[in-house]
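S.K.: Predicted coordinates and the sequence they were generated for:
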Amino acid sequence: MAGCFITFEGGEGAGKSTQIERLKRRLEALDQPVLVTREPGGSTRAEEIRAFILGGHAKHLGPFAEALLFAAARIDHLDKTIVPALERGTHVLCDRFADSTRAYQGSAGNIDKALIDQLERVTLRGSKPDLTFILDLPAETGLARARERQAGRGESADRFEGEAASFHHSLRRAFLSIARDEPKRCVVINADQEPDEVEAAIWASLRERLPQLAQSRAPDEALRPLDVA
């Protein structure tokens, strides 16, 4: 049986990485095979493109050029990492996917929706998440968290973290709009609360939307043959 493809979306500082790791641990405790990956990145070539984009080297080319670079990275990511994992029955948890291109380059970058639609069709070739968690919180809260994380790691803001507050407000509106347009796939999670509460909300939604993942794949002890001396 094919694995399930679950993506996590949201603005900067929403806590996606933390919640992905928590969900991974929950699923692995049930003997569910899990692969964690990210975008941009997730494969050798895609990671090279990631470094180029987040380093700000493509910013002067404009949002559409960035969208094309993200698409190129996504094609390699799908071919080399996501699709093979799903085909062998491994569940894939991905930190960002195509919805981020729609939000960052499409809405915040003012690229025509029809153009983004066409690019997505070519890039995804029918691949789509089974479930998407959109971690939602006020832009100011997310940016404050991102700055705190950067300070703790001695890092500077990346290409998108350094954008003006208006850009991040636009991102939030874009993600919420995506959720409204695709309610069967997307679940909005209030990320402006304690991590344990966010985790509980994600797990409750997963049990409702993908109940097969919340069940152990380990053999039932009662059905195992008894050892005979």
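M.R.: Perfect, thanks for sending it. All of these numbers come straight from a predicted model, not from anything done at the bench.
S.K.: CA only for contacts and neighbour counts going forward, please
M.R.: Fine.
S.K.: which residues in the protein form strands?
M.R.: 5-10, 34-38, 91-95, 131-136, 186-190 (DSSP state E).
S.K.: how about the ones you listed in a markdown table, adding mean neighbour count and distance to residue 67?
M.R.: What follows is the strands of the chain, written out as a markdown table (neighbours: other CA atoms under 10 Å; distance: least, CA to CA, whole Å):
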| stretch | mean neighbour count | distance to residue 67 |
| --- | --- | --- |
| strand 5-10 | 25 | 17 |
| strand 34-38 | 19 | 16 |
| strand 91-95 | 23 | 17 |
| strand 131-136 | 24 | 20 |
| strand 186-190 | 20 | 22 |
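S.K.: Out of those strands, flag the one nearest residue 147.
M.R.: strand 5-10 (16.2 Å; CA to CA).
S.K.: From the contact counts, what lies against that closest one?
M.R.: Packing partners of strand 5-10 (3 or more CA pairs under 8 Å, 6 or more residues apart in numbering; DSSP states H and E): helix 16-29, strand 91-95, helix 98-101, strand 131-136, helix 165-181.
S.K.: Comparison target below:
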Amino acid sequence: MRQGFFISFEGGEGAGKSTQIERLASKLRAKKYDVVVTREPGGSSGAEAVRHVILSGAAEALGPRMEAMLFAAARSDHVEQLIRPAIERGAIVLCDRFVDSSRVYQGVTGGLPPDFMETLEKVTVNGMMPDMTIIFDIDPIEGLRRADARRSSGDAPDRFEKETIEMHRQRREAFLSIAEAEPDRCVVIDAASSPDEVDDAVTEAVFGRLETRALANGKKREEVP
């Protein structure tokens, strides 16, 4: 049985994470990997129940601390009901947002204390950190333009898309700071490139990491997909 592998995808609004996750999932499945595609907030029945409350803005009035706790409750259910079982059976899990979004959105721009965020993260993740995180980097103005273009006619921006451009810029810098601090886990990809160019960069990064792990586990090069 193949060893499970957990990849999270992070970045600002309109960075194209969902499109690239689906492309990568198709390539991995073609190599006969068991692939699970999921998202946050959401991904499990309990977490999906919380998703609408958060993205609709209904929790905003409760303040960033309560919002962070709602994300944490959703994440705990997501990890234990979906992510951990998938990893334990040897699947590759592709998750659209995970702990780094909480670090950035509730921690950095939400102004919550680092010790509070670290404690909350430790309890909710319970050891299930991503093996690899791909951070899609894009200028916030372009990202928001893309997000607006893909939105269905009549739909309003979600809780986070409607915030100020300065806040989006702070989040971009925060994601890049995480990547700089954790280079063994994080890979930054230029999301302003064409979808095909981004696809190529994601494919190279992920399959390169899988090959490195397989070789470290003693497989011959020709056995690596």
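M.R.: Thanks, I have it. If you're wondering where the values come from, they're calculated on a predicted model, not measured in any experiment.
S.K.: where does the TM-score land?
M.R.: Once superposed, chain against chain, the TM-score is 0.92 (TM-score structural alignment, normalised by the length of the second structure); 214 aligned residues with a CA RMSD of 1.5 Å.
S.K.: now for the strands of the first structure, which one comes closest to residue 160 of the first structure?
M.R.: Evaluated over the strands of the first structure, closeness to residue 160 of the first structure peaks at strand 5-10, with 12.7 Å, by CA to CA.
S.K.: Go ahead and name everything in contact with that closest one.
M.R.: Residues outside strand 5-10 of the first structure that contact it (CA atoms under 8 Å, 6 or more residues apart in numbering) are 16, 20, 86, 91-97, 99-100, 128-136, 172, 175.
S.K.: mind running it again at 7 Å?
M.R.: Residues from elsewhere that reach strand 5-10 of the first structure, judged by CA atoms under 7 Å, 6 or more residues apart in numbering: 16, 91-97, 100, 129-136, 175.
S.K.: which residue in the second structure lines up with residue 37 of the first structure?
M.R.: In the second structure, the residue matched to residue 37 of the first structure (TM-score structural alignment) is residue 38.
S.K.: Over to residue 14 of the first structure?
M.R.: The alignment partner of residue 14 of the first structure in the second structure, by TM-score structural alignment, is residue 15.
S.K.: Just to check, that match is in contact with residue 140?
M.R.: No - look at residue 15 of the second structure against residue 140 with CA atoms under 7 Å: they stay out of range, at 8.7 Å.
S.K.: which residues touch residue 68 of the second structure?
M.R.: Counting by CA under 7 Å, 6+ apart, residue 68 of the second structure has contacts residue 106.
S.K.: Could you rerun that using 10 Å?
M.R.: Going by CA atoms under 10 Å, 6 or more residues apart in numbering, residue 68 of the second structure touches 54, 59, 74, 102-103, 105-107, 110, 112, 116-117, 120-121.
S.K.: Let's see the PyMOL selection covering just the buried ones among these.
M.R.: Remark: buried members of the contacts of residue 68 of the second structure, expressed as a PyMOL selection using 16 or more other CA atoms under 10 Å:
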select buried, resi 54+59+74+102+103+105+106+107+110+112+117+120+121
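S.K.: Kindly reformat the contacts of residue 68 of the second structure as JSON lines containing distance to residue 191 of the second structure.
M.R.: What follows is the contacts of residue 68 of the second structure, written out as JSON lines (distance: CA to CA, whole Å):
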{"residue": "54", "distance to residue 191 of the second structure": "26"}
{"residue": "59", "distance to residue 191 of the second structure": "30"}
{"residue": "74", "distance to residue 191 of the second structure": "28"}
{"residue": "102", "distance to residue 191 of the second structure": "21"}
{"residue": "103", "distance to residue 191 of the second structure": "21"}
{"residue": "105", "distance to residue 191 of the second structure": "19"}
{"residue": "106", "distance to residue 191 of the second structure": "23"}
{"residue": "107", "distance to residue 191 of the second structure": "24"}
{"residue": "110", "distance to residue 191 of the second structure": "25"}
{"residue": "112", "distance to residue 191 of the second structure": "28"}
{"residue": "116", "distance to residue 191 of the second structure": "31"}
{"residue": "117", "distance to residue 191 of the second structure": "28"}
{"residue": "120", "distance to residue 191 of the second structure": "30"}
{"residue": "121", "distance to residue 191 of the second structure": "27"}
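S.K.: ok, the contacts of residue 68 of the second structure vs residue 157 of the second structure, which is closest?
M.R.: Nearest to residue 157 of the second structure among these, with distances taken as CA to CA, is residue 54, at 13.0 Å.
S.K.: Against residue 13 of the second structure, how distant is that closest one?
M.R.: Using CA to CA, to the nearest Å, residue 54 of the second structure is found at 16 Å from residue 13 of the second structure.
S.K.: residue nearest the centroid of the second structure?
M.R.: residue 97 (2.3 Å; CA atoms, centre = their mean).
S.K.: how far away is that residue from residue 31 of the second structure?
M.R.: Residue 97 of the second structure is 24 Å from residue 31 of the second structure, by CA to CA.
S.K.: Not counting stretch 111-129 of the second structure itself, show me its contacts.
M.R.: The contact list for stretch 111-129 of the second structure (CA under 10 Å, 6+ apart) reads 6-8, 64-65, 68-69, 71-80, 83-84, 87, 98-100, 102-108, 185.
S.K.: can we see that at 8 Å?
M.R.: With CA under 8 Å, 6+ apart, stretch 111-129 of the second structure has contacts from 6, 64-65, 69, 72-73, 75-76, 79, 84, 99, 103, 106-107.
S.K.: Okay, and which of the residues you listed map to helices?
M.R.: Among the contacts of stretch 111-129 of the second structure, the residues falling in helices (DSSP state H) are 64-65, 69, 72-73, 75-76, 84, 99.
S.K.: and the two most separated of those residues?
M.R.: The widest separation within those (CA to CA) is 27.3 Å, between 64 and 84.
S.K.: and the closest residue in space to residue 146 of the second structure that isn't next to it in sequence, what does it touch?
M.R.: Spatial nearest neighbour of residue 146 of the second structure, chain neighbours left out: residue 14 (5.2 Å); criterion: CA to CA, 6 or more residues apart in numbering. Listed by CA under 8 Å, 6+ apart, the contact set of residue 14 of the second structure reads 142-147.
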